[in-house]
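sharing a sequence plus its predicted fold:
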Amino acid sequence: MCGFACLWKVDDEALARRMIEKIEHRGPDATQVYRAANVPAIMAHCRLSIIGPSDGSQPIYSNDNILVANGEIYNYADLRAILGESAFETRSDSETILHLFRSNQLRWLSKLDGMFAFVLATPDRIIAARDPLGIKPLYVARLGDGFAFSSELKAFDGLGLSHVEAVGPGEMFDSLEGNRRWFRISHGAASEEAGFQLDAVCRELRLTLEDAVRKWMVADVEVGSFLSGGLDSSLIAALAARSIDRPLKTFSVGLEGSPDLLAAQRVADHIGSEHDTLAFSAADVAKVLPHVIYHLESADIDLVRSAIPTHFATTLARRHVKAVLTGEGADELFAGYTYHHQYANSPRELADELTRSLTSMHNINLQRVDRITMAQGLEARTPFLDRDLIEFAQSIPASLKMRIVDESSGKTVEKWILREACRDLLPADLVWREKAQFDEGTGTVDVIDEALAIATGTSSPVDRETEARLYRDLLCEQFENPEMILANAGAWVQDRVTVPS
């Protein structure tokens, strides 16, 4: 996991250095700036070494092609075998991108399986691309007659640019051939059809999830797991613990005695993990607000609230590991949000909404996870967003995700099919535990009013309008061009995700 800043046809090495310095938190292990003799590009990279730690430094240069990448390519070993080991000079998974491009295969980009963003330059062309869900960030801006790219918006702050935009999930920017969408999420199924076999689907879902967890644990360093005590992170941790021959390291945060801390400890005891916890207070929350908002690159109330426990979980985990698994994506795949219950009688509308929300995760929950973990040099991995798992989950009828379990009362259970497929992994009361938002289960909601009072220097309760203004002010104080940051931020509106147009 890393960060990068790139200039194309902009001959300003000092500018590239200033840009990468603003995001060096993403890669605390090494920083390099490279100018090639025959390519009109300056590539800057900061590295968090996960795979190939001894020889995987970037930029990677080969035959007038230069690459910088952020993320992980989980099928890199298979690609190396196909492309030929003799072509490779390092053990880095990122090097596969370079050789795959040079192979001239049709739809070469679709052969990459993982979470990634990269920029690849040749003497006459620059290409930038992003993974299917936008797990890893990538931004581009016109700069004079050339272009500037970076992993975070803050790298562009103070440059006086009129417009910065994200390269979208599953999109490729190509200076010669134009932009294109190289990946599209398949539309979700609605209801069971004739001959549907529930047991077979549950078995296949379980196998696909197990495979995703094993795949997303590939690393040359130890990988731990966030463990909130909720269903999603608990299932991931349980499967991860089964896939290794040592105790899994798990991490939980919250207020003393909060529901998540208690549930997480039960899960940790059940799966035999090496468990650590961190309790935080209202004063702690108030203290970290500026840091959280600066790195989050958003002032959205709900995103900030959920970023706070993520910050403390990151602080704890980074003391022990460089990479963690998370449960992100399960709610979007299997209907886990409270507002999804309103679709229980309309599976088609639910399937449509789940598909829509998957395509808009990149600048809401995925932005939170990426920015807050990378602010402390921690790699967050999201096995639920494995490409094979997404494809299979989208084929499961939405009526089995939000299921009506009692016709007389209309009682519905979210993520029913996921719970059913994994019910042997955890105690029954934890498998069927009702959903709680991360900031609710950790107790953040219970102290936010007190923290806001501390931050604003008042003893009165802080209303939502004042809270929004505080977050916006904290963001604006830390950037020279806050409007550029805010223009790229997503927002939760009436329980739905909206993205910038």
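Structure's in. What do you need?

alpha carbons only for contacts and neighbour counts from here, please
Fine.

make sure residue 449 is indeed in a strand.
No: using DSSP: H, G, I helix; E, B strand; the rest coil, the secondary structure at residue 449 is helix, not a strand.

so it versus residue 261, what's the distance?
Distance of residue 449 to residue 261, computed by CA to CA, to the nearest Å: 21 Å.

quick one: which of those two has more around it?
residue 261 (26 against 19; other CA atoms under 10 Å).

starting from the helix or strand where that one lies, tell me the next helix or strand along the chain.
Assigned by DSSP states H and E, residue 261 belongs to helix 259-271. Next along the chain after helix 259-271, taking DSSP H and E as the criterion, comes strand 274-279.

I'd like to know which elements that next one is packed against.
Contacting strand 274-279 under the criterion 3 or more CA pairs under 8 Å, 6 or more residues apart in numbering; DSSP states H and E are the following elements: strand 249-254, helix 259-271, helix 301-317.

next, the one to line up against it:
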Amino acid sequence: MGAITAIVSKKNENVAKTAVTMLKMLKHKSTETFGLASPTTATIRKTIEDLQDKDPNSPVLIGHVFSKILTSDKPQPIKLDNGTFVFEGRIYSLNTEFSSVEFTAEKLNQNLENAEALIKDFEGDFAFAMAESGRLTAGRDSLGLYPLYYGENTDLSALASKRKALWEIGIKEVHSFPPGHLAVVDKYGFKFKPAKTLVHAKTKQITMQAATKKLSGLLQRSVKQRVSGLKEVAVAFSGGLDSTIIAFLAKKLGVEVHLISVSLKDQPEIEHAKKAAEALNLPLHIHLYSEKAVEEVLPKVLWLIEDANPVKTSIGIPVFWTAKEASDMGFRVMLAGQGADELFGGYKRYLNDYLRYGEESVQKTIFNDIAGMYENNFERDTKICNFHNVELRLPFATY
């Protein structure tokens, strides 16, 4: 997958060189094209050097680094009647017309106010930015599945798919763009507006049978949306309940499913994965690593996740290995079970919370964990998979 940038000068100065610097920081091994657009012009080139020669001379610019996942993916930015547009991620719809970037661009062409509707009405993992005269409009999906960061200093306001693109241009304080929000960005800075955000709803009492039926329907629909149009898909597979259910449902939908398990050598979990794969009657690809391999991959993972948190890093290493193996096998889309433990109280700390403080407390803890998954899990895993040009799709993480 690719990445986006957006930048506004607070002093009405040309920001072309700064925008190119940001694009350089977003480049990776699978990058095919670079794009840069002012509110009135859009340029796409195969190399960053060629793009540097096309100075748009504008205080408002958006950029795109393109890596193809699906055959329908196309380089950007896209020219609108009253601006330009970049979009990264995926909209999920059983109607392929509604899931295309071109369809989204056309909706914005009809009315720029449709940017809010894009967040409210569409299911997906995405971030976008529009360049208009004197300002930017940017947004992020309601759960924050696709990474987007923002920051400002005395000269600039900017956004990017990676923190390092903002650090590189002198923005020291970088923040995660709030999920489900729109932002209008001009020479005065950022103005955020909620469009579709998580709300802690009241608990409803229903029967186990009704809950099972409802949950089954929602999960089947989510998996169906995420494999629609695919002939094959990889599944990050542990042999646990979450990844096993996802693999089972994907197989049931007629997609060729390949299970990928990674582990350190001589660990018992691989036997669990083998038994689960056998029960599913699906091919399992096992890749074992040494402790030395952990030391070797650690700097790469730290560079990708842009966070020195030891817990995030320890989780990021097997994600890196799994995405690498999926990419080496030729897969461009990988399903995984992230989000299930938070949704269904799968961590022991929830039980401890319940026993110590009661039902209301654990409900609040679970909600806060779900609301914080974008910073704790999604951004890390998506950036790692993007490095390997593998699109991560998470059926449990749906609004």
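Alright, I've got the coordinates. Worth saying up front: this structure is predicted, and the values here are computed from it rather than measured.

before we move on, back to that, out of the helices and strands packed on strand 274-279 of structure 1, deepest packed?
strand 249-254 (a mean of 28; mean count of other CA atoms under 10 Å).

average distance between that one and structure 2?
Superposed on structure 2, strand 249-254 of structure 1 shows a mean distance of 0.7 Å to its aligned residues (mean CA distance after the TM-score superposition for structure 1).

which outside residues touch that strand?
If you take CA atoms under 8 Å, 6 or more residues apart in numbering as the criterion, strand 249-254 of structure 1 is touched by 223-229, 237, 260-261, 264, 268, 273-280, 309, 312-313, 316-317, 441-444.

with stretch 337-357 of structure 2 instead?
By CA under 8 Å, 6+ apart, the residues outside stretch 337-357 of structure 2 that reach it are 236, 242-243, 246, 361-362, 365-366, 369-370, 373, 377, 394-397.

narrow these to those in strands?
residue 236 (DSSP state E).

inside helices: which ones of the contacts of stretch 337-357 of structure 2?
Mapping these onto helices (DSSP state H) picks out 242, 243, 246, 361, 362, 365, 366, 369, 370, 373.

kindly indicate the member of these with the most neighbours.
Result: residue 246 is most packed of those (other CA under 10 Å), 24 neighbours.

can you find the partner of that one in structure 1?
By TM-score structural alignment, residue 246 of structure 2 lines up with residue 236 in structure 1.

for residue 34 of structure 1, see how far away its match is.
Counting by CA to CA, the gap from residue 236 of structure 1 to residue 34 of structure 1 is 39 Å.

sorry, back to before: can I get the helices and strands packed on strand 274-279 of structure 1 in JSON lines including distance to residue 112 of structure 1?
Below are those laid out as JSON lines (distance: least, CA to CA, whole Å):
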{"stretch": "strand 249-254", "distance to residue 112 of structure 1": "29"}
{"stretch": "helix 259-271", "distance to residue 112 of structure 1": "32"}
{"stretch": "helix 301-317", "distance to residue 112 of structure 1": "28"}
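
so which of these comes closest to residue 66 of structure 1?
Between residue 66 of structure 1 and those, the shortest gap by CA to CA is with helix 301-317, which sits at 32.2 Å.

the stretch 51-200 of structure 1: strands as residue ranges?
60-62, 65-73, 114-122, 125-130, 139-143, 146-150, 164-166, 171-174, 180-181 (DSSP state E, counting those that start in this stretch).

onto which residues of structure 2 does the last one map?
Residues 193-194 of structure 2 are where strand 180-181 of structure 1 aligns, taking TM-score structural alignment as the criterion.

quick one: contacts of the matching stretch?
180, 181, 182, 183.

which among these gets closest to residue 159 of structure 2?
Among the contacts of stretch 193-194 of structure 2, and counting by CA to CA, the member closest to residue 159 of structure 2 is residue 183, at 10.4 Å.

can you report how many residues neighbour the closest residue to the closest one other than its chain neighbours?
Distances taken as CA to CA, 6 or more residues apart in numbering put residue 192 closest to residue 183 of structure 2, at 4.3 Å, once the chain neighbours are dropped. Residue 192 of structure 2: 15 surrounding residues under other CA under 10 Å.

do the same with residue 231 of structure 2
A count of nearby residues for residue 231 of structure 2, using other CA under 10 Å, gives 10.

which residue packs closest to it, ignoring adjacent ones?
Nearest residue to residue 231 of structure 2, sequence neighbours excluded (CA to CA, 6+ apart): residue 255, at 5.4 Å.

got the contact list for the one you found?
Neighbouring residues of residue 255 of structure 2 by CA under 8 Å, 6+ apart: 227, 230, 231, 232, 233.

let's see it at 10 Å
224, 227, 228, 229, 230, 231, 232, 233, 247, 249 (CA atoms under 10 Å, 6 or more residues apart in numbering).

find me the equivalent region of stretch 405-414 of structure 1 in structure 2.
So stretch 405-414 of structure 1 sits over no part of structure 2, by TM-score structural alignment.

which residue is the nearest non-sequential neighbour of the aligned partner of residue 128 of structure 2 in structure 1?
Applying TM-score structural alignment, one finds that residue 128 of structure 2 aligns to residue 118 in structure 1. The shortest distance from residue 118 of structure 1 to any non-neighbouring residue, by CA to CA, 6+ apart, is to residue 69 (4.1 Å).
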